[in-house]
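>>> here is a sequence with its predicted model. Questions after.
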Amino acid sequence: MKDIVNITYLYNSGFVVEMDKYALVFDYYMDKTNYLSKLCQKYDNVYFFVSHSHFDHWNPAIGEFAQYVRKYFLSYDIHNRNSLPQEKTVVLDEYDEYKDDTIDVKSYSSTDAGISFLVSIGGWKIFHAGDFNWWHWKGDTKQNNAFARNGFVKQMKKIAGLKADIAFFPVDRRLEECCDWGVKEFCRQTDVDNLIAMHNADRQPWPLQPDFAGADKHIKVWSPVHPGETKRIEKLEK
């Protein structure tokens, strides 16, 4: 039997990853197709991940699914979490880790608010960057953009060499021609098999160049546009 996951785009940086026994929900903010209500009833093991407190990543309404959820993993900067059952909630700081017999969750820092996640479950390694990115805004000051670059370089030194079957990473078209600076560098310095572009709600997909990560990298890329789009990913044999 092939090792396969199905991924559904919710909105912005929100995605669902479905395996045989587990479902992972990342940065749920809006569910225009009402996918989660159907999903939670299908799985005994549902995990939610919230990378930070920005409104387009954190929606307290995830508490409505508590009866189906095994664990909620939240960034340390989310304080208004009364909608979630305390016994099912794990709060992670930067460079923190939670591990049990089923799941291993490691957190990294961000270049914006909160954290990013590396999740190991069911033989898969899945990275969700949250708002970790090289945020170069053309209209900003040289000082601010230099600060953003330095922050990104600093965090990449700690994340370089990371291995993941699937990585979700921001490719925000508001950054114009700078939109893929961060994802290019991330993919050059890590070992990622499948890349999924995110944080680009209601904008045109990423105009990908085949050698975006270097001539020696062969990374499958998905840049979803419409909520409800799905992608089937088969695990590579190594």
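Here it is on my side, so go on. Keep in mind that what you see is a predicted model, and the values were worked out from it rather than measured.

>>> going forward, measure contacts between C-alpha atoms and count neighbours the same way
Noted.

>>> residue contacts, the residue most central in space within the chain?
By CA atoms, centre = their mean, the mean C-alpha position of the chain lies nearest to H128, the distance being 2.4 Å. Neighbour list for H128: F26, S116, F117, L118, A167, F168, F169 [criterion: CA atoms under 8 Å, 6 or more residues apart in numbering].

>>> quick one: the second one and E97 touch, right?
It refers to S116. No - with contact defined as CA atoms under 8 Å, S116 does not reach E97; the gap is 11.7 Å.

>>> just want to know which of those two has more residues nearby.
Of the pair S116 and E97, S116 is the one with more neighbours under other CA atoms under 10 Å, namely 27 against 17.

>>> residues contacting the more buried one?
Taking CA under 8 Å, 6+ apart, one finds S51, S107, Y108, S109, S110, F127, H128, A129, G130, D131, F132 in contact with S116.

>>> contacts only, for the last one.
In this case it means F132. The contact partners of F132, by CA under 8 Å, 6+ apart, come to S109, S110, T111, D112, I115, S116, F152, F169, P170.

>>> show me the two of those residues that sit farthest apart.
Largest separation among the contacts of F132 by CA to CA: S109 and P170, giving 14.8 Å.

>>> state the number of residues packed around R81.
15.

>>> and if you look at F26?
For F26, the count of nearby residues is 25 (other CA under 10 Å).

>>> thought it was touching F49?
Yes - the criterion here is CA under 8 Å, and F26 meets it with F49 at 4.8 Å.

>>> reformat the contacts of F132 as CSV; add secondary structure and distance to I196.
CSV is the format used below for those (DSSP: H, G, I helix; E, B strand; the rest coil; distance: CA to CA, whole Å):
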residue, secondary structure, distance to I196
S109, coil, 20
S110, coil, 18
T111, coil, 19
D112, coil, 19
I115, coil, 18
S116, strand, 15
F152, helix, 19
F169, strand, 6
P170, strand, 9
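
>>> okay, these in JSON lines with distance to P224 next?
Compiled in JSON lines, these are given as follows (distance: CA to CA, whole Å):
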{"residue": "S109", "distance to P224": "25"}
{"residue": "S110", "distance to P224": "23"}
{"residue": "T111", "distance to P224": "23"}
{"residue": "D112", "distance to P224": "23"}
{"residue": "I115", "distance to P224": "23"}
{"residue": "S116", "distance to P224": "20"}
{"residue": "F152", "distance to P224": "25"}
{"residue": "F169", "distance to P224": "12"}
{"residue": "P170", "distance to P224": "12"}
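
>>> then this one, side by side with the first:
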Amino acid sequence: MRVTFLAHDGFFIELDQVCLLFDWWKGVLPPLPDKPLLVFVSHRHEDHFNPAVFALADCKADIQFLLGSDFHLTPHNLTKWQLSPETAAKCRRCGKHDTFTPLPGVTVETFPSTDEGVAWMVTVNGQSIFHAGDLNWWHWAEEDLAWNRNMEANFKRYTEPLRGRRVDLAMLPLDSRLKTDGYLGPNYFLNLMEVRRFLPMHQWEDFAFTDEFLSAYPQFAPVTVKIHRDGEFLGEL
């Protein structure tokens, strides 16, 4: 699979039969191949969703928009997001525990988030791709003990169905705003699943935080793909 990091939590992935676009809200897209395009939007936070994403339907006929559980395709929102009836018909609001097949050979599973919306597991002809959205072990020093304990419990409960899963590509938050507590989520994920390649995201352009994480957990260096800049082509992974 050919992987391009767009910005923050946005990725473009080209496979043999389909292209996947995750949480694109800024950054320059590469040229779109003549393949079906599945557009995933995990939730409505402004660092994951820009209504301009729907304009892709104007230049791409074979496109589907898969939207997180916090989206509501009400008349008000359709007007606000400037969605035509034709584009709205290509949108699917996904629940927190869904499994479905948007295209032959493609299976999508959703998982609850510890924030808003969903996380995604996409399997394409046996290749598994996980995008966490805002599903993370968020541990904030300014929150009280009860809040952080509840967050930990929810994170472990929501991710338990992933235990032992083989994942070819995992896009996981590694957020330096949490300081060393930002290691909690990816460390847990990488022990929970059998991950072939880990792509850090949600870094607010603090890409050096990956090196700090790997200094603390050097065992994950062989599977970690370091990102250095927005718009970076990460290669064939």
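Arrived safely, thanks for sending. Source: prediction; values computed, not measured.

>>> that older thread, identify the contacts common to S116 and E97 of the first structure.
S107.

>>> related to what we said a few turns ago, return the subset of the contacts of H128 of the first structure lying in strands.
Residues of those located in strands (DSSP state E): F26, S116, F117, L118, A167, F168, F169.

>>> so where does the equivalent of T123 of the second structure over in the first structure fall, helix or strand?
Aligned counterpart of T123 of the second structure in the first structure: S120 (TM-score structural alignment). S120 of the first structure is part of strand 116-121, with elements assigned from DSSP states H and E.

>>> with the second structure superposed, average distance for that strand?
Averaged over the aligned pairs, strand 116-121 of the first structure sits 0.7 Å from the second structure after superposition, using mean CA distance after the TM-score superposition for the first structure.

>>> list the buried ones in that strand?
Burial within strand 116-121 of the first structure, assessed by neighbour count using 16 or more other CA atoms under 10 Å, is assigned to S116, F117, L118, V119, S120, I121.

>>> stretch 59-76 of the second structure now?
Result for stretch 59-76 of the second structure [16+ other CA under 10 Å]: buried residues I63, Q64, F65, L66, L67, G68, S69, D70, F71, L73.

>>> on the three-state scheme, the corresponding residue of the first structure for G133 of the second structure is what?
Correspondence of G133 of the second structure to the first structure, assessed by TM-score structural alignment: G130. Classification of G130 of the first structure by DSSP: H, G, I helix; E, B strand; the rest coil places it in coil.

>>> spit out the contact partners of G130 of the first structure.
Contact analysis of G130 of the first structure by CA under 8 Å, 6+ apart lists S13, D27, S51, H52, S110, G114, I115, S116, F117, F169, P170.

>>> highest neighbour count among these?
S51 (32 neighbours).

>>> where do the strands sit along the first structure?
4-11, 14-18, 22-26, 45-50, 69-75, 89-92, 97-99, 103-108, 116-121, 124-128, 163-170, 191-198, 220-222, 230-234.

>>> what helices or strands is the last one leaning on?
The reference is to strand 230-234 of the first structure. strand 4-11 (3 or more CA pairs under 8 Å, 6 or more residues apart in numbering; DSSP states H and E).

>>> contact partners of the strand it packs on?
Strand 4-11 of the first structure is touched from outside by 15-20, 28-33, 35, 201, 224, 226-235, with contacts defined as CA under 8 Å, 6+ apart.

>>> would you mark the buried spots in that strand?
Neighbour counts over strand 4-11 of the first structure (16+ other CA under 10 Å) mark V5, I7, T8, Y9, L10, Y11 as buried.

>>> skipping adjacent residues, who's closest to C187 of the first structure in space?
Leaving aside its sequence neighbours, C187 of the first structure sits nearest to A213 (CA to CA, 6 or more residues apart in numbering; 5.6 Å).

>>> ok, that neighbour - contacts?
A213 of the first structure makes contact with K184, E185, C187, R188, according to CA under 8 Å, 6+ apart.

>>> which non-adjacent residue is nearest the aligned residue in the second structure for the first one?
Taking TM-score structural alignment for the superposition, K184 of the first structure sits opposite N187 in the second structure. Spatially, and ignoring its direct neighbours in sequence, N187 of the second structure is nearest to Y217 (7.8 Å; CA to CA, 6+ apart).

>>> could you check which residue of the first structure pairs with the one you found?
Match for Y217 of the second structure (TM-score structural alignment): F212.

>>> quickly note the distance from A170 of the second structure to P186 of the second structure.
Here A170 of the second structure is placed at a distance of 10 Å from P186 of the second structure (CA to CA, to the nearest Å).

>>> those two: which is more packed in?
Neighbours per residue (other CA under 10 Å) separate A170 of the second structure from P186, with A170 holding more: 28 against 23.

>>> give the contact list for the more buried one.
For A170 of the second structure, the contacting residues are I129, F130, H131, A132, V195, R196, R197, F198, L199, by CA under 8 Å, 6+ apart.

>>> the closest residue to the fifth one other than its chain neighbours and D211 of the second structure, how far apart?
What it means is V195 of the second structure. Once flanking residues are discounted, V195 of the second structure sits nearest to V167: 4.8 Å by CA to CA, 6+ apart. Distance of V167 of the second structure to D211 of the second structure, computed by CA to CA: 22 Å.
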